[in-house]
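> need the 3D shape of this:
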Amino acid sequence: MKRPAWTTEMRTAAGIFLASLLAGGGVSAQTADLVSSTTFRVCADPANLPLSGQKTKGFENEIAELLAERLDRPLETTWFPMGPGFIRKTLRAGLCDVVIGYAQGDELVQNTNHYYTSVYVLVTRSDDPLAKVQTLSDPALQGKHIGIVAGTPPATHVAVNGLMALAKPYPLIVDRRVQDPARDMLADLKSGAIDAAILWGPIGGPLTKGDAALTVIPLLKETASPKLFYRITMGVRPSDQDWKRELNSLIRRNQDELDAILREAGVPLVDDQGSALKETAP
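Predicted coordinates for the structure are as follows:
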């Protein structure tokens, strides 16, 4: 999710991402016996909707509930704002045993096998000709005001395609309890302050689900670097090899249910190459 580290644009992302991009702190030795054998212990941001929330559930909360049920253990959540030091103060401090959403490849955690792949999306007003755009190099975007979360991968594409001069940046590192850049961006899109918005799919998809006024376009046709699709895993401590294998088995056995939760939330699921939407199970 964790929200690409995204909060979570890139925990993505977001934040996806956001866990991967934001988490920080020193490395300390941990032992496998920190993993609880009686409770499914999760670390999560209390205000990182649509991914996680303490007052209102996000889709990562639902995934945690599913896995706790499959393990036949009660769910215990440690709430802590996503940001610098998140992993050091939660997972590595032994307060929990897993972060539900974490971008593949980050060195602060050991990654499980990925349980979904998603992609950045372009969001436009449905009655706007831009709703037909499929790449950020489309000439139709020239001269338009585009919302972009600063420091995220698509910002490079925006700059390379000459769109940055008129772009409106939104902050990446914020306390989501008091700021919500993604919702602010979508509000600006609806008001006409910007012409299009670029968001991490697991954020933009759920936030626009059911809103006929907005069109969501997964950016599947972008071939330039950096890539705009990311595989999302669960993060565990580097020492917890047996726990990682147990979670990998859990993911494999419950993949259809995980996909169902993500689809119901509105997350755009793509194949592992980020080139096409993932087909539903037969």
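
> could you use CA atoms for every contact and neighbour count after this?
Will do.

> what's the neighbour count on the nearest residue to W200 once chain neighbours are set aside?
Nearest residue to W200, sequence neighbours excluded (Cα to Cα, 6 or more residues apart in numbering): Y120, at 4.3 Å. Neighbour count for Y120, taken as other Cα atoms under 10 Å: 33.

> what about Y120, which helix or strand?
Using DSSP states H and E, Y120 falls within strand 116-125.

> that strand packs against which elements?
Packed against strand 116-125 by the contact rule (3 or more Cα pairs under 8 Å, 6 or more residues apart in numbering; DSSP states H and E) you find helix 181-191, strand 196-200, helix 201-208, strand 214-218, strand 229-236.

> follow-up on the earlier one: gap between the residue nearest to W200 and I148?
Using Cα to Cα, to the nearest Å, we find Y120 at a distance of 11 Å from I148.

> shared neighbours of these two, which are they?
Residues touching both Y120 and I148 (Cα atoms under 8 Å, 6 or more residues apart in numbering): P154, I198, L199.

> ok, the last one touching I146?
No. With contact defined as Cα atoms under 8 Å, L199 does not count as touching I146 (10.8 Å).

> assess the claim that T215 and T124 are in contact.
Yes. T215 is within contact range of T124, at 5.3 Å (criterion: Cα under 8 Å).

> of these two, which one has the most company?
T124 (26 against 22).

> next up, for comparison:
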Amino acid sequence: MKRVNLGGLDVSAQGLGCMGMSEWYGQGDWDESVATIHRAIELGVTFLDTADVYGSGHNEVLVGRAIHDRRDQVQLATKFGIDRSGGDRARTIRGDAAYVRQCCDASLLRLGVDHIDLYYLHRPPQNAEIEETVGAMAELVQAGKVRHLGLSEVNHDLLRRAYAVHPITAVQSEYSLWTRDPETDVVDTLRELGVGLVPYSPLGRGFLTGTVDPKSLGEKDFRGFNPRFTGDAGQANQRIADAVKAVAERKGVTPAQVALAWVHGQAERLGIALAPIPGTKRRTWLEQNVAALEVTLDAQDLAELDRLGEQVVGARY
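Predicted coordinates:
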């Protein structure tokens, strides 16, 4: 497995998003999820991503149990900031210093570890200035509870303000063939400051794989209510999935591998370090995703794929 340096943190070139093992993508399977994490480590995928909000703590417990005897083999990332204690319809984004400290201690306990390699603020806070939040996160670094700091879904301004308080290692944002917002929102500042990008949902929440039927998504799968998957937008976006499939068939690989290869290829074009974290809860899809690192896209492939982002119908959420 190739390695990438994200603002001072050495990680596998591709990580594993663990959210779906606990919530949002249908029924979970504890044993298969743990087996998937173990298989990832065997294949050299050592960059694991979770958050305190995934399954209301369930995902951190799952990941912690899976790595309890192989902690030194992984780079563990988790997040805080989304407070669901009042219910999902009343959730808030918190960043006050006391909350930061409380969340970190709770995550360490659930994960069963003595430090977190990369600790993200999950979204820009609503009840505090970014300086207060990052200042509290910096104290966690000084205390040895956290090694590196990250932010998620921030723009140029917020990243600069945060970095002025403490160096930021990575920004995690949605980035894929059909979501290219970071290119205008934050990439220039990532390059200037030497901060890495961690693309989440690099497969368009599965839409780009051509294996998702929006009509068959269960009630526990949030994609059944997502603007890009449903109604006229879902039908219109099918042409994007079809275009990715056409490139895949020409190359003799899967659509998922084409979509991931495109994301990996953007590192050189954008002049930044990046490590996408495609999520899966099954070993079969994990192995397919890892194989994407061996796929090379030529000029014709890129010409066809690059224009797909302009054809997307519907908001991200």
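
> kindly provide the TM-score of these chains.
TM-score for the superposed chains, counting by TM-score structural alignment, normalised by the length of the first structure: 0.27, backed by 139 aligned residues with a Cα RMSD of 6.8 Å.

> nearest residue to L71 of the first structure in space, please, no chain neighbours.
Nearest one to L71 of the first structure, counting by Cα to Cα, 6+ apart, is F40 at 7.8 Å.

> follow-up on the earlier one: okay, the angle between the strand holding Y120 of the first structure and strand 229-236?
Counting by axes from the mean of the first three to the mean of the last three Cα atoms, to 10 degrees, strand 116-125 of the first structure lies at 130 degrees to strand 229-236.

> buried residues, strand 116-125 of the first structure. List them.
Neighbour counts over strand 116-125 of the first structure (16 or more other Cα atoms under 10 Å) mark Y116, T117, S118, V119, Y120, V121, L122, V123, T124, R125 as buried.

> would you reformat those as TSV and include distance to S191 of the first structure?
Shown next, in TSV, are the buried residues of strand 116-125 of the first structure (distance: Cα to Cα, whole Å):
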residue	distance to S191 of the first structure
Y116	33
T117	31
S118	27
V119	25
Y120	22
V121	19
L122	17
V123	14
T124	12
R125	10
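
> widest-spaced pair of those residues?
Farthest-apart pair in the buried residues of strand 116-125 of the first structure is Y116 and R125; separation 27.4 Å (Cα to Cα).

> now the strands for the stretch 151-300 of the second structure?
Applying DSSP state E, counting those that start in this stretch to the stretch 151-300 of the second structure gives strands spanning 170-174, 196-200.

> out of those, which is closest to L62 of the second structure?
Ranking those by proximity to L62 of the second structure (Cα to Cα) places strand 196-200 first, at 19.7 Å.

> now the angle from the closest one to strand 170-174?
Between strand 196-200 of the second structure and strand 170-174, the angle comes out at 30 degrees (the same axes, to 10 degrees).

> and strand 196-200 of the second structure, what does it pack against?
Checking 3+ Cα pairs under 8 Å, 6+ apart, strand 196-200 of the second structure ends up next to strand 3-6, strand 170-174.

> what's the helix or strand for the closest residue to P169 of the first structure other than its chain neighbours?
Leaving aside its sequence neighbours, P169 of the first structure sits nearest to I148 (Cα to Cα, 6+ apart; 5.1 Å). Assessed by DSSP H and E, I148 of the first structure sits inside strand 146-149.

> can you check D259 of the first structure too?
Taking DSSP H and E as the definition, one finds D259 of the first structure inside helix 255-265.

> show me what that helix is packed against.
Using 3+ Cα pairs under 8 Å, 6+ apart, helix 255-265 of the first structure sits against helix 59-71.

> after the helix it packs on, next one along is what?
strand 75-79.

> measure how that following strand sits relative to helix 59-71, angle-wise.
Orientation check (the same axes, to 10 degrees): strand 75-79 of the first structure against helix 59-71 gives 150 degrees.

> helix or strand right after strand 75-79 of the first structure?
Sequence order places helix 86-89 as the next helix or strand after strand 75-79 of the first structure, per DSSP H and E.

> name the helices or strands packed onto the longest helix anywhere in the second structure?
The longest helix of the second structure (DSSP state H) is helix 231-251. With contacts taken as 3+ Cα pairs under 8 Å, 6+ apart, helix 231-251 of the second structure sits against helix 255-270, helix 299-306.

> at 7 Å what do you get?
When contacts are defined as 3 or more Cα pairs under 7 Å, 6 or more residues apart in numbering; DSSP states H and E, helix 231-251 of the second structure sits against helix 255-270.

> buried set for the helix it packs on?
Of all the residues in helix 255-270 of the second structure, those buried under the rule 16+ other Cα under 10 Å are P255, A256, Q257, V258, A259, L260, A261, W262, V263, H264, G265.

> ok, now stretch 70-79 of the first structure?
Residues of stretch 70-79 of the first structure classed as buried by neighbour count (16+ other Cα under 10 Å): L71, R73, L75, E76, T77, T78, W79.
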